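>>> got a sequence here, can you build the structure:
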Amino acid sequence: MATFSELINSDKPVLVDFSAEWCGPCKMMKPILEKVKSDLGDSATIIKVDVDKNQAAANAYKISGVPTLIVFKHGKALWRQSGVVQAEQLKSVIQQYI
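Take a look at the predicted model:
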């Protein structure tokens, strides 16, 4: 399995959803992320990171609230937003980096 840093060093955009089991809005992101994934296919990668299980990654990117979404490409954070983001907005953000 690839490490977090290997995943975000991809040539294609990687959307990381920092979330937690106990977080209500995080649960709302699941169908949104599934829609974005089905619309974008293999042109982008979407991964979910549980902040309680991956505190090093959460600390490295100063995640203070969940959900926090970050788009990475070549290891650089290019876009970041906390809270629920609708599918169309998320898709247009990711498409800028494809």
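>>> CA atoms for contacts and neighbours, from now on please.
Fine.
>>> so which elements touch the helix or strand hosting Val71?
Under the criterion of DSSP states H and E, Val71 resides in strand 68-73. Judged by 3 or more C-alpha pairs under 8 Å, 6 or more residues apart in numbering; DSSP states H and E, strand 68-73 is in contact with strand 14-19, strand 76-82.
>>> centre of the chain to it, how far?
Distance of strand 68-73 from its chain centroid, counting by C-alpha atoms, centre = their mean, to the nearest Å, is 5 Å.
>>> another sequence for comparison is provided below:
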Amino acid sequence: MKKDFLSITSGNIPILIDFYADWCGPCKTLAPILKEVKKELGDSVKIIKIDVDKNQALATKFQVRGVPTMMLFKNNKQLWRQSGVLPKNDIITIVKSHQ
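Sure, this is the predicted structure:
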């Protein structure tokens, strides 16, 4: 997964990664918000969901202790990170500030 992860985050389009779990209530709240973000920003952002239960090594590597945790990457660099649910407009503002 590590090599895959590096290839996923290597582009110069912002990649928003959502570390989530199926049992997590706030994660279920965030999912439709991220769909709206994608709809509004289109191809100017990639949004990837990573299940922490199925990708524990990756969650450990990035010290994800709570879900949901969102991270923004570009050119293999982590630009931003936040745990919890954010409103759509906040997420859009963060992504646009790193384009």
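>>> for the two chains, what TM-score is obtained?
After superposition, the two chains reach a TM-score of 0.96 (TM-score structural alignment, normalised by the length of the first structure), with 97 aligned residues with a C-alpha RMSD of 1.0 Å.
>>> hey, which of the helices and strands packed on strand 68-73 of the first structure is tucked in deepest?
Among those, ranked by average contacts under mean count of other C-alpha atoms under 10 Å, first place goes to strand 14-19 (a mean of 24).
>>> whatever helix or strand comes next after that strand vs the second structure, mean deviation?
The helix or strand immediately downstream of strand 14-19 of the first structure is helix 24-40, counting by DSSP H and E. On superposition with the second structure, the mean distance recorded for helix 24-40 of the first structure (mean C-alpha distance after the TM-score superposition for the first structure) is 0.3 Å.
>>> now the angle between strand 14-19 and helix 24-40 of the first structure, please.
Here helix 24-40 of the first structure points in a direction 160 degrees away from that of strand 14-19 (axes from the mean of the first three to the mean of the last three C-alpha atoms, to 10 degrees).
>>> what residues of helix 24-40 of the first structure count as buried?
26, 29, 32-33, 35-37 (16 or more other C-alpha atoms under 10 Å).
>>> of these, which pair is most distant in space?
Spatial extent of those (C-alpha to C-alpha) is set by the pair Cys26 and Lys37 at 16.3 Å.
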